[in-house]
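>>> no sequence for this one, just the structure:
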């Protein structure tokens, strides 16, 4: 019989296994459902909405591309492709960083901000319908704290 240690934990209980499987399903399905809602209701992808949202919240409505990529959980090349697409639609501009001329900033245009405002009601309906309405009776502050603990894993390789 093997000993239970931090490196060799015991097997998951039925409740733990169910929770992990449900979480894995949510992580896979939820972004697809919300993306479909956004495309259908607002004509914009969930990824593009997130980029516009982060830019709208940033001082001066601009962010260094690498910081924006990290905020949106995209690779730098993925962010570059997304920003190029948004730039071609007039929603974002790319400008050289004033701090170090090597980097680039993404800047939200007035048209991009208006597009974000137009898409917000669809995002709100999707967020409530797909997520918050399902958590009725659950302590959302405690849930947010638990999610933050998972995301702030000190052993992360990210």
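Structure received. Given the structure is predicted, the values throughout are model-derived calculations rather than measurements.

>>> C-alpha only now, for contacts and for neighbours.
Will do.

>>> and the helices in this protein?
14-42, 46-57, 65-71, 76-88, 110-130, 140-151 (DSSP state H).

>>> who does the third one touch, helix- and strand-wise?
Secondary-structure packing of helix 65-71 (3 or more C-alpha pairs under 8 Å, 6 or more residues apart in numbering; DSSP states H and E): helix 46-57, helix 76-88, strand 104-108.

>>> tell me, how many residues neighbour the nearest residue to residue 83 once chain neighbours are set aside?
Of all residues not flanking residue 83 in the chain, residue 92 sits nearest, at 6.8 Å (C-alpha to C-alpha, 6 or more residues apart in numbering). The tally of other residues near residue 92 (other C-alpha atoms under 10 Å) stands at 26.

>>> quick check: residue 92 touching residue 82?
No - contact criterion C-alpha atoms under 8 Å: residue 92 and residue 82 do not qualify, at 10.0 Å.

>>> buried sites along stretch 54-69?
Within stretch 54-69, the residues that count as buried by 16 or more other C-alpha atoms under 10 Å are 54, 55, 56, 61, 62, 63, 64, 65, 66, 68, 69.

>>> use this one as the comparison:
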């Protein structure tokens, strides 16, 4: 394997992302939840008390920090998230998933998971999946401490 170019790993991440993401978007389309909405709902639902400070949501969600506020506003207009004032810090607020948000997330989850399985996991062995997870996890931890 002397001809292996390590930068090809980065190119592979970019190409896999570009190939799979539109398929996940199309799979979710019938649910009415764009992938960015699904991500923010999933992260918020998994948080303690099913709410997160906006700054923490920006750190945990896959959507860029710049877009989190806009996505939360869209979810709020759709009745899937509500902003709650932070009683300890008047400058910040929480994003909390609503009952309707949880209902829509639960309905979309099997579709999302099937798409991830069909368009990503189906192409990897268990050991490759573990290696990808470990390797990319190291990058995330190094580049965004505290994100994982």
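Now that the structure is in, tell me what you want to look at. These numbers were taken from a predicted model, which means no experiment stands behind them.

>>> picking up where we left off before, any idea which of the buried residues of stretch 54-69 of the first structure is closest to residue 139 of the first structure?
residue 54 (26.2 Å; C-alpha to C-alpha).

>>> alignment lookup: the closest one to the second structure.
Residue 54 of the first structure maps onto residue 43 in the second structure, with residues paired by TM-score structural alignment.

>>> cool, residue 124 of the first structure as well?
So residue 124 of the first structure corresponds to residue 113, using TM-score structural alignment.

>>> could you do residue 151 of the first structure as well?
Checking TM-score structural alignment: residue 151 of the first structure goes with residue 140.

>>> distance of that match relative to residue 31 of the second structure?
Distance of residue 140 of the second structure to residue 31 of the second structure, given as C-alpha to C-alpha, to the nearest Å: 30 Å.

>>> and residue 128 of the second structure, by the same measure?
31 Å.

>>> so who does the most centrally placed residue in the second structure touch?
For the second structure, residue 39 is the residue whose C-alpha lies nearest the centre (C-alpha atoms, centre = their mean; 3.6 Å). By C-alpha atoms under 8 Å, 6 or more residues apart in numbering, the contact set of residue 39 of the second structure is 61, 62, 63.

>>> which of those still touch in the first structure?
Contacts conserved in the first structure for the contacts of residue 39 of the second structure, counting by both residues aligned by TM-score structural alignment, their matches' C-alpha atoms under 8 Å: residue 61.

>>> top of the contacts of residue 39 of the second structure by neighbour count?
Most crowded among those, counting by other C-alpha under 10 Å, is residue 61 at 20 neighbours.

>>> so what corresponds to that one in the first structure?
Residue 61 of the second structure maps onto residue 72 in the first structure, by TM-score structural alignment.

>>> give me the aligned partner of residue 91 of the first structure over in the second structure.
For residue 91 of the first structure, the aligned residue in the second structure is residue 80 (criterion: TM-score structural alignment).

>>> ok, its match - how many residues close by?
22.

>>> the one 3 residues further on now?
Burial of residue 83 of the second structure is recorded as 19 neighbouring residues (other C-alpha under 10 Å).

>>> for residue 8 of the second structure, see how far away it is.
For residue 83 of the second structure, the distance to residue 8 of the second structure - C-alpha to C-alpha - is 42 Å.

>>> one more: residue 82 of the second structure?
For residue 82 of the second structure, the distance to residue 8 of the second structure - C-alpha to C-alpha - is 42 Å.

>>> looking at these two, which is more packed in?
residue 82 (20 against 10).

>>> the more buried one against residue 100, yeah?
No - taking contacts as C-alpha under 8 Å, residue 82 of the second structure lies outside contact range of residue 100: 10.7 Å.

>>> quick one: map residue 101 of the second structure onto the first structure.
Using TM-score structural alignment, residue 101 of the second structure lines up with residue 112 in the first structure.

>>> ok, the closest residue to its match other than its chain neighbours - contacts?
Excluding its sequence neighbours, the residue lying closest to residue 112 of the first structure (C-alpha to C-alpha, 6+ apart) is residue 91, at 3.7 Å. Taking C-alpha under 8 Å, 6+ apart, we find residue 91 of the first structure in contact with 108, 109, 110, 111, 112, 113, 115.

>>> give me that answer again for 6 Å
Residue 91 of the first structure is in contact with 109, 111, 112, counting by C-alpha atoms under 6 Å, 6 or more residues apart in numbering.
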